[in-house]
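Colleague: here is a sequence together with a model predicted from it:
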Amino acid sequence: MRYCFSAFVSSVCLFGAAVAQPLLLQNATIFTGGPEAELKTGSIVIEDETITAVGAELRVPNGARIVDLKGAIVTPGLVVANTTLGAVEVNAGANANDGSGAKSTLTSGVDLQYAINPQSSLLPVARSGGVTRAFVTPTSSGRDPSGLKFGGQSVSINTGGGLKVIDVSQLGVTLNLSDKNIGRGALFVQLKSAFADVRLYAKRASALNNGELNANDWTQADLNALVPIVRGEKPLIVSVDRASDILNIIQLSKDEKIQIILSRANEGWVVADQIAAADIPVILDPTDNLPQSFDRLASSFKNAVRLVDAGVKIAIIGPRAGHDARLLRYHAGIAVSHGLSRQAALEAITINPARIWGQENYGAIAVGQKADIAIWSGDPFEPLTDLVALYVNGEEQSLENRQSILRDKYLSAD
């Protein structure tokens, strides 16, 4: 049985209501997350999990439920671009951390789709922060035939509940250059050598068993995961901070003709023009402003705004831990406080993450998009604003979670 908690829709919500019933959300201030940034007074029609109309005056579909939002602010559901949500319940111990290949022999071949727990208690917590989708990325396991730190293959999930939370698996492979086992003089040479192995294997699979590859202990799963990377079919997500390293990655992407997504990029603003010219997107935490290592001496609160001003597409995240996915809107608000426009900040937590990862059917309030919609009591970047209701694939979600249950339990205790 499905329960509806929204104050706006409690009077019209039907227990177990069929998702296919058309829904009209009307009289809202809509921030679309797309090119038509804001509708002062607009409505949204949802049919079969999809947005079929957006505008000021819309035809009401036959049999539609009508919800008057009374001027509430509406945004797309929030999208986390880089997180461990669903793969890690507890960061240490308790057999509840599946965020990496751990002690396995795999590196790039690690496939995080098998690590996602659709019943994780952190999914409802993320949902209570307005999160409807997330891209879950693995951390490096420490073992690598080339001395590099490939982490494995990423997966996209939704927070809509039930057992089918995975949207797309094997989206790309992670590579951590922020935590290196080898010096830079060897690192980039070995990275090129690794790609040469993968290209040879893609051309002739027998090269693995014939001892023709530079690294002697590749696994077939690792090579298979990297073949789409060297073919330019899927992105390599590179965690890197130092400006000079970013320039080397940009050159590598040109030489190897591969897709790159930069993650962290604390010194990204220093080489923002070069990142923009290479059309490489950046996933960043706008609160990373401290020189915590020699790779991050130029860290700045202005990283996000300077990258955007240079023409770089960015996605904003908070801490990668799934426990913190609900904080996404606050980190976007911090970026706004340091000069990023509200429109750019909203795009950085909705449409941009989706498009950076190659997903075209959600992230904006527009015709043809999945009906992932967040309804707020006020400005979503303000901490005192409440999430009033959340829709994933057109279905309203419960905002109850383990934290709210415990809160209510102890507040009501004698």
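Modeller: Here it is on my side, so go on.
Colleague: contacts and neighbour counts: CA atoms only from here.
Modeller: OK.
Colleague: and the residue nearest the centre of the protein?
Modeller: The residue lying closest to the centre of the chain (Cα atoms, centre = their mean) is residue 81, at 1.9 Å.
Colleague: could you check how far it is from residue 157?
Modeller: Distance, residue 81 to residue 157, by Cα to Cα, to the nearest Å: 11 Å.
Colleague: ok, now residue 118?
Modeller: For residue 118 relative to residue 157 (Cα to Cα), the value is 9 Å.
Colleague: and what of residue 168?
Modeller: 7 Å.
Colleague: ok, those two, which is more surrounded?
Modeller: residue 157 (23 against 14; other Cα atoms under 10 Å).
Colleague: intersection of neighbour lists for residue 118 and residue 157?
Modeller: residue 165 (Cα atoms under 8 Å, 6 or more residues apart in numbering).
Colleague: just give me the neighbour total for residue 401.
Modeller: 17.
Colleague: adding another structure so you can compare the two:
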Amino acid sequence: MDIAITSGYVVPVDGDPIDGGTVLVSGGRITAVGRDGDIAVPQGAEVVDASGAWVLPGFVEAHGHIGIDEEGIGWAGDDTNEMTDPNGARMRALDAINPADQGFTDALSGGVTTSVVKPGSGNPIGGQTVAIKCWGRSVDDRLLKQPASVKSALGENPKRVYGNKDRLPSTRQGVAAVIRDAFTKAQDYRAKRDHAAAQGEPFDRDTTLEVLVRVLDGELPWCQHVHRADDMHTAMRLADEFGYRLVINHCTEGHLLADEIAARGIPVITGPLMIGRSKVEVRNKTLANPGILDRAGVKVALTTDHPVVPVEFLVHQATLCVKEGMDPGAAIRAITLNPAEIMGIADRVGALRPGMDADVVVWSGDPLDVMSRALRVFVGGREVYTYDEERREGRALDPYYREDRS
């Protein structure tokens, strides 16, 4: 069905806002964006009157654990870390996501329509991340990109996990050594594999090393969990040594190295921001960090690290960053286009333009105003969440039974 969202304050993100604009949707894709009078609404199209409302692309959560760290059910819903092997490159977050996790409905209520789900930070190499939509019957129905990157961790977490087991790694040098050894083996594996292929000889494949070869070949970015400035330098050192595409995740002390990160062209996914100083590594956290990085020229995305901060509060983190000096437009890009570009899914999500997936959210007002709500949420051109202002309740479309449920 064709849908025309009309008369709203349209924020395409990669273009100027349109006051009194229309977003036209057909076949699950955006087909036109422009002023009301310039867009011909097809006969029979469903018209969504967005007068007085703001219309934006669905938000993109670039680093979270929705569906693999389910809330409220304890160990049974915790599939975040496979902490039996320091090198978990063959592990896939895709295989552990429960699409029935309540967090997905929470995400929709906060205008988040896409999430990059990542393994946790208990291992030096945690596994493969996946980009999915926040609505659909199965994870496969929701799939945007698999894998989207490979997750790795430096610093306190893997040091603590394996130190408690009295095995490698129990120090920062041990964590770096595990990563370095893994890439060295991947280099040797690639050479042997390619030689065998050239000679037409059989070769025993290794699922762990195959993934790391894709990182070495530049196919997959390396999402590095890192908080402290010294650990960021280790991350850069390793990336220089092996030549892979580094994405700094968390980047709590990024404001101390903003000029260096910018000069290297390293993108950053920073957060969670609405937390206390829960461990030594985050003692220098500041809400000013994203704005400082952005002004230095770093491509910045924000993360809730759900469920550390509830995913529906992603936009509130952006608001707090603006309060601490971040440009409002940059804050919106940090939860839409920037994360999509960093994670390689900007051809599908992150902006309102013809050809993009019709993931569109109608807001009651400026989403950076904490009093604004996501009123209507569309994923792939289908309305999947509606907020009833009179009853003051949100309802998500049930992906299993194709009916609305509270």
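Modeller: Structure received. Nothing here was measured: the structure is a model prediction, and the numbers come from that model.
Colleague: what lines up with the residue nearest to the centre of the first structure in the second structure?
Modeller: Counting by TM-score structural alignment, residue 81 of the first structure corresponds to residue 62 in the second structure.
Colleague: can I take it that its match is in a helix?
Modeller: No. Per DSSP: H, G, I helix; E, B strand; the rest coil, residue 62 of the second structure lies outside any helix segment and is strand.
Colleague: in space, what's closest to it - neighbours in sequence excluded?
Modeller: residue 116 (5.0 Å; Cα to Cα, 6 or more residues apart in numbering).
Colleague: and that neighbour, what pairs with it in the first structure?
Modeller: So, by TM-score structural alignment, residue 116 of the second structure is matched to residue 135.
Colleague: count of neighbours near that match?
Modeller: 24.
Colleague: on average, how far is the one helix or strand it maps to from the matching bit in the second structure?
Modeller: Counting by DSSP states H and E, the element that carries residue 135 of the first structure is strand 131-136. In the superposition with the second structure, the average deviation recorded for strand 131-136 of the first structure is 0.5 Å (mean Cα distance after the TM-score superposition for the first structure).
Colleague: give the equivalent position in the first structure for residue 246 of the second structure.
Modeller: Under TM-score structural alignment, residue 246 of the second structure pairs with residue 260 in the first structure.
Colleague: could you do residue 302 of the second structure as well?
Modeller: With TM-score structural alignment as the criterion, residue 302 of the second structure matches residue 316.
Colleague: contacts only, for the aligned partner of residue 74 of the second structure in the first structure.
Modeller: Residue 74 of the second structure maps onto residue 93 of the first structure when the alignment is built from TM-score structural alignment. Taking Cα under 8 Å, 6+ apart, we find residue 93 of the first structure in contact with no residue.
Colleague: one more: residue 222 of the second structure?
Modeller: By Cα under 8 Å, 6+ apart, the neighbours of residue 222 of the second structure are 149-152, 215, 244-247.
Colleague: now swap in residue 269 of the second structure and tell me
Modeller: 62-63, 247-251, 300-303, 339.
Colleague: ok, the contacts of residue 222 of the second structure vs residue 396 of the second structure, which is closest?
Modeller: residue 149 (29.6 Å; Cα to Cα).
Colleague: I'd assumed that closest one was in a strand, is it?
Modeller: Yes. Using three-state DSSP, the assignment for residue 149 of the second structure is a strand.
Colleague: any idea how far the closest residue to residue 245 of the second structure other than its chain neighbours is from residue 10 of the second structure?
Modeller: Ranked by Cα to Cα, 6+ apart and with sequence neighbours excluded, the top spatial neighbour of residue 245 of the second structure is residue 221, at 4.9 Å. According to Cα to Cα, residue 221 of the second structure and residue 10 of the second structure sit 32 Å apart.
Colleague: for the two, indicate the residue with more neighbours.
Modeller: Between residue 221 of the second structure and residue 10, residue 10 has the larger neighbour count (other Cα under 10 Å), namely 28 against 22.
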